[in-house]
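Visitor: make a model of this:
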Amino acid sequence: MGTCVRLFRRLRGGIWLAVGLAATACPVSARSPVVVELFTSQGCASCVKAGELVADLAARPRIIALTFDVDYWDYLGWQDTFARSEFADRQRAYLKPLGVHDVYTPEVVVNGRRETPAVDPQAVDKLIQDAQHGVQDPPQIIVRKKTLAVGAGPAPKGGGEVWLIRYDPREQSVAVKKGETRGAVVVERNVVRELIRLGAWRGRPKTFRLPETEDASLTSVALVQGAHGGAIIAARKLQ
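Guide: I've put the predicted structure just below:
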């Protein structure tokens, strides 16, 4: 995220005082990390090996790789153990902006701007390379113990949204016992467990309260994104 700096407040007499010692701001004259979202399902035969892609991406610097398990294939006989309806809703929100006719798996969405089937690693790499030369100078994301602040910056057309995503960075192995993928062991990484919309952002500095989680092992990510499935303009892992 670039060099992190402490925030300072100017007092009378030209004295500068450090404030918010638990807070850091990563000014991103450098670009934000590339966000790669995999939409997948344990019950989808084409998705069994999709987790290998996320495992590879998770090991690369300046990439935030996320696995969203969707529930619309559950009717095939296997109830995906990580799926939530809101994850499928997030994928559907991308349909119109990305010009996709219908949801499918395994799908990769890069920075909310472009998508490709996850079965084509070369196409995924090309989208990531293109994204690394994308938007510069995104708004700062400033983290304190219980709050998250987004700095000023150009807002997307139609306004922006701030999202909090919490995922499990550990490898997850699931033995599928029913349905199309019966007998397969599906291995997943960076499985999203919580997807929370913190609120709207319209280009002016704004602070949001961070909700607590009962699972301290989860890793948190904040995204600033165009509304209704728009492009991601800033991202940061929260420490």
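Visitor: CA atoms for contacts and neighbours, from now on please.
Guide: OK.
Visitor: can you tell me the SS state at the residue nearest to residue 57 when sequence neighbours are not counted?
Guide: Leaving out its chain neighbours, the residue that sits closest to residue 57 by Cα to Cα, 6 or more residues apart in numbering is residue 65, at 6.2 Å. Classification of residue 65 using DSSP: H, G, I helix; E, B strand; the rest coil returns strand.
Visitor: Proceed likewise with the subsequent sequence, for comparison:
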Amino acid sequence: MTRLASVGQLFLMGALAVTCASGGNTLAAPANEKTSVVELFSSQGCSLCPPAHRILQQLSRRPGIVVLSFPVNYWDYLGWKDTLARPEYGERQRNYAALLTKGEVFTPLAVVNGMRNCVGSDLAAIETAIRSTSTSLTSQSVPLSVHREDGNLHIEVGDSDAPPRHRSGKLWVATVLRSRSEKIGAGDNAGQMVTYTNVVRRLTDAGDWQGAPASYSLPLDALSKDGDMLVVFLQTGKLGPILAATLVDIDFNRN
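Guide: This next block holds a predicted model:
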């Protein structure tokens, strides 16, 4: 069954893929296409999470969809410590919960485009959320381009020919492993092998955005090297509608 807890209980407990083939290539999603982002919050101790990961893998194969898997650790007390979870991912989910679920935090939870939440093992609900949020965000999409040069990741956000439409936002860079399998040793999923898709190993705050065209530069060495891909995405506020997203293949051994 779905694991469910309130925010208070938890505190008491303690999109379209673009590939970078060479150093100077510029990466950008087509201006007329909105890339949808599906974030999955899951736990290895949750019985409904393995089906949710299979759904996430299925969604990742569809054009125009970027998926991110955020393993959380707040169910570790049940007897199995999640091998990939990080406390900050649970914090991200709690912040979403304050906005979207009246404080309820559960797994598996899917958040679509930063706007809609649904049970992560319900494909039909996720597809409905993708359609509804993509429609409302079509006129709000923001150009986003990425290229690497001299050991740095350079990101351009916004269009100088278009007036600012948003007051503020934040640019995120997620370092991910595109596929990772983990065998669960105890709990509801004991003995199962779970395959993660685009599992986040580090989420980097690349800087604030004030609605106008802006440039960002991050040294690749500052990004975690335990991933094989980056997801760059622009989100209004601290957590809100996601206006743009791009997948970037990176060989961390190259400058």
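Visitor: the residue nearest to residue 57 of structure 1 matches what in structure 2?
Guide: Aligned by TM-score structural alignment, residue 65 of structure 1 pairs with residue 67 of structure 2.
Visitor: can you count the residues close to that match?
Guide: One way to gauge burial is a neighbour count; for residue 67 of structure 2, by other Cα atoms under 10 Å, it gives 26.
Visitor: pretty sure it contacts residue 41?
Guide: No. Proximity of residue 67 of structure 2 to residue 41 does not meet the contact threshold set by Cα atoms under 8 Å, at 11.1 Å.
Visitor: nearest residue to the equivalent of residue 238 of structure 2 over in structure 1 other than its sequence neighbours?
Guide: Structural alignment places residue 238 of structure 2 opposite residue 228 in structure 1 (criterion: TM-score structural alignment). In space, and not counting its chain neighbours, residue 228 of structure 1 is closest to residue 93: 5.7 Å by Cα to Cα, 6+ apart.
Visitor: does the one you found touch residue 226 like I think?
Guide: No. Using Cα under 8 Å, residue 93 of structure 1 is not in contact with residue 226, being 11.0 Å away.
Visitor: residue 89 of structure 1 maps to what in structure 2?
Guide: Under the pairing rule here (TM-score structural alignment), the equivalent of residue 89 of structure 1 within structure 2 is residue 91.
Visitor: and its match, what element?
Guide: Counting by DSSP states H and E, the element that carries residue 91 of structure 2 is helix 87-100.
Visitor: for that helix, name the packing helices and strands.
Guide: Applying 3 or more Cα pairs under 8 Å, 6 or more residues apart in numbering; DSSP states H and E, one finds that helix 87-100 of structure 2 makes contact with strand 36-42, strand 65-71, strand 104-107.
Visitor: buried residues, stretch 28-42 of structure 2. List them.
Guide: 28, 29, 34, 35, 36, 37, 38, 39, 40, 41, 42 (16 or more other Cα atoms under 10 Å).
Visitor: hmm, back to that, give me the more crowded residue out of residue 93 and residue 226 of structure 1.
Guide: Each of residue 93 of structure 1 and residue 226 had its neighbours counted (other Cα under 10 Å), and the higher figure belongs to residue 226 (22 against 16).
Visitor: isn't the more buried one right up against residue 154?
Guide: No. At 11.0 Å, residue 226 of structure 1 does not count as touching residue 154 under the criterion of Cα under 8 Å.
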